[in-house]
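Visitor: sequence below, structure please.
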Amino acid sequence: MTIEKANITDHEILTEITKKSKAYWGYSAEQILQWDKNLTITQEYIKDNYVFKLLSEDLTIGYYSYFIEEKQNVILDNLFVRPEYIGKGFGKYLMDDFLNRIRESKFEKITLDSEPNAEAFYSKVGFVKVGEFETSIKNRFMPIMEMKLKENTK
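Guide: From the prediction side, this is the model:
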């Protein structure tokens, strides 16, 4: 397995992984369609952000993406794995690569908006819930999570 920078030509497979992975949590096809814009990875998105894919031979198993919000803060925007690989350590493999990449830099904090069903995964790897917001689905809240990378970060 290897992790490498995604190419703009990967936009369709990354979008497919995103939508199928989101649907894994029991969301209806209609709901996935309502979220289409947010779940679509465009060529421009790949060009403008840091996007890395996990490959096993020629198969893209999953990916993560992030962007820099401020000089010291990173937003983990996406971390998705094909549904048939969920719960088998591939998300952790991607997360470890992401954290190693970020820890080697000057960043102080990582923030993310978690899929509610993935909150336990992010907590397990060291993120802490710092807030939440209601989504387009009534009574469904997205946890806002962060991980401080430097002790002096407030």
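Visitor: contacts, neighbours, all on C-alpha from now
Guide: Will do.
Visitor: ok, residue 132 - contacts?
Guide: Residues counted as contacts of residue 132 (Cα atoms under 8 Å, 6 or more residues apart in numbering) are 141, 142, 143, 144.
Visitor: so residue 147: helix, strand or coil?
Guide: strand (DSSP: H, G, I helix; E, B strand; the rest coil).
Visitor: surely it and residue 111 touch.
Guide: Yes - using Cα atoms under 8 Å, residue 147 is in contact with residue 111, at 6.6 Å.
Visitor: restricted to strands, list the contacts of residue 132.
Guide: 141, 142, 143, 144 (DSSP state E).
Visitor: so can I have TSV of these showing neighbour count and distance to residue 43?
Guide: Formatted as TSV, the ones in strands among the contacts of residue 132 follow (neighbours: other Cα atoms under 10 Å; distance: Cα to Cα, whole Å):
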residue	neighbour count	distance to residue 43
141	17	29
142	19	26
143	21	28
144	19	27
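Visitor: most widely separated two among the residues you listed?
Guide: 141 and 144 (9.3 Å; Cα to Cα).
Visitor: next, the structure of the following sequence, for comparison with the previous one:
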Amino acid sequence: MGPQFVRAEPRDAPTLSALAWRAKKHWGYPEDWMQLWKGELTISPEDIERHEVIKIMGKARLAGFYALQNNERHHCTEIGHFWIEPACMGKGYGGMAFHHLLNKLRQKGEKRLIIESDPYAAGFYEKMGAQQIGRLESSISGRYLPVYEILLPDE
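Guide: Sure thing, here's the model as predicted:
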């Protein structure tokens, strides 16, 4: 049986923030960079109320989560967060969650998804069918993040 996908509740914010921190730290980033990203990795109860935040539950434990938000500049949806618990990486949770996310967007009639990716996640998004459309300067000077899109055709 695959993972369960459950809407997050505001009280989940500290748990989700801690998971995002562990997942980012997994890639060996320097501690000073991690501290700079602390705000970006923090999920607030208000974020959960304002955006669609979905927990990925596997075998009675939290395996990850994703958050979708409106990108008003591009008139589409973007991934605000997509994190897998390091102990659950490489076990298929990311792929199953990404397909869940895409199906949810198709059901809503969305046509386009934008992803500002961590460089370590770029290969995953490419494997999921995303096409790189640009890059964005990160909060670390001189470091750039790949930007991807997925077009969602009508089924």
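Visitor: strands of structure 2, residue ranges please.
Guide: Going by DSSP E, structure 2 shows strands at 4-7, 52-58, 61-71, 76-84, 112-116, 131-137, 144-151.
Visitor: Serialize those strands to CSV and add fields for distance to residue 41 of structure 2.
Guide: Shown next, in CSV, are the strands of structure 2 (distance: least, Cα to Cα, whole Å):
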stretch, distance to residue 41 of structure 2
strand 4-7, 19
strand 52-58, 14
strand 61-71, 12
strand 76-84, 8
strand 112-116, 14
strand 131-137, 17
strand 144-151, 16
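Visitor: counterpart of residue 77 of structure 1 over in structure 2?
Guide: Mapped onto structure 2 by TM-score structural alignment, residue 77 of structure 1 lines up with residue 80.
Visitor: just checking, that match touches residue 65?
Guide: No - with contact defined as Cα under 8 Å, residue 80 of structure 2 and residue 65 do not form a contacting pair (10.6 Å).
Visitor: of the two, which one has the most company?
Guide: Neighbours were counted for residue 80 of structure 2 and for residue 65 using other Cα atoms under 10 Å; residue 65 has more, 25 against 20.
Visitor: returning to that earlier point: between residue 141 and residue 144 of structure 1, which contacts overlap?
Guide: Contact criterion Cα under 8 Å, 6+ apart; residues shared by residue 141 of structure 1 and residue 144: 132, 133.
Visitor: centroid residue for structure 2?
Guide: residue 82 (1.6 Å; Cα atoms, centre = their mean).
Visitor: now that residue. Nearest residue, chain neighbours left out?
Guide: Distances taken as Cα to Cα, 6 or more residues apart in numbering place residue 66 nearest to residue 82 of structure 2, at 4.2 Å, with adjacent residues excluded.
Visitor: and residue 117 of structure 1, by the same measure?
Guide: The shortest distance from residue 117 of structure 1 to any non-neighbouring residue, by Cα to Cα, 6+ apart, is to residue 25 (7.0 Å).
Visitor: burial of the one you found, as a residue count?
Guide: 13.
Visitor: do the same with residue 146 of structure 1
Guide: Residue 146 of structure 1 has 23 nearby residues by other Cα under 10 Å.
Visitor: got it, and residue 15 of structure 2?
Guide: 13.
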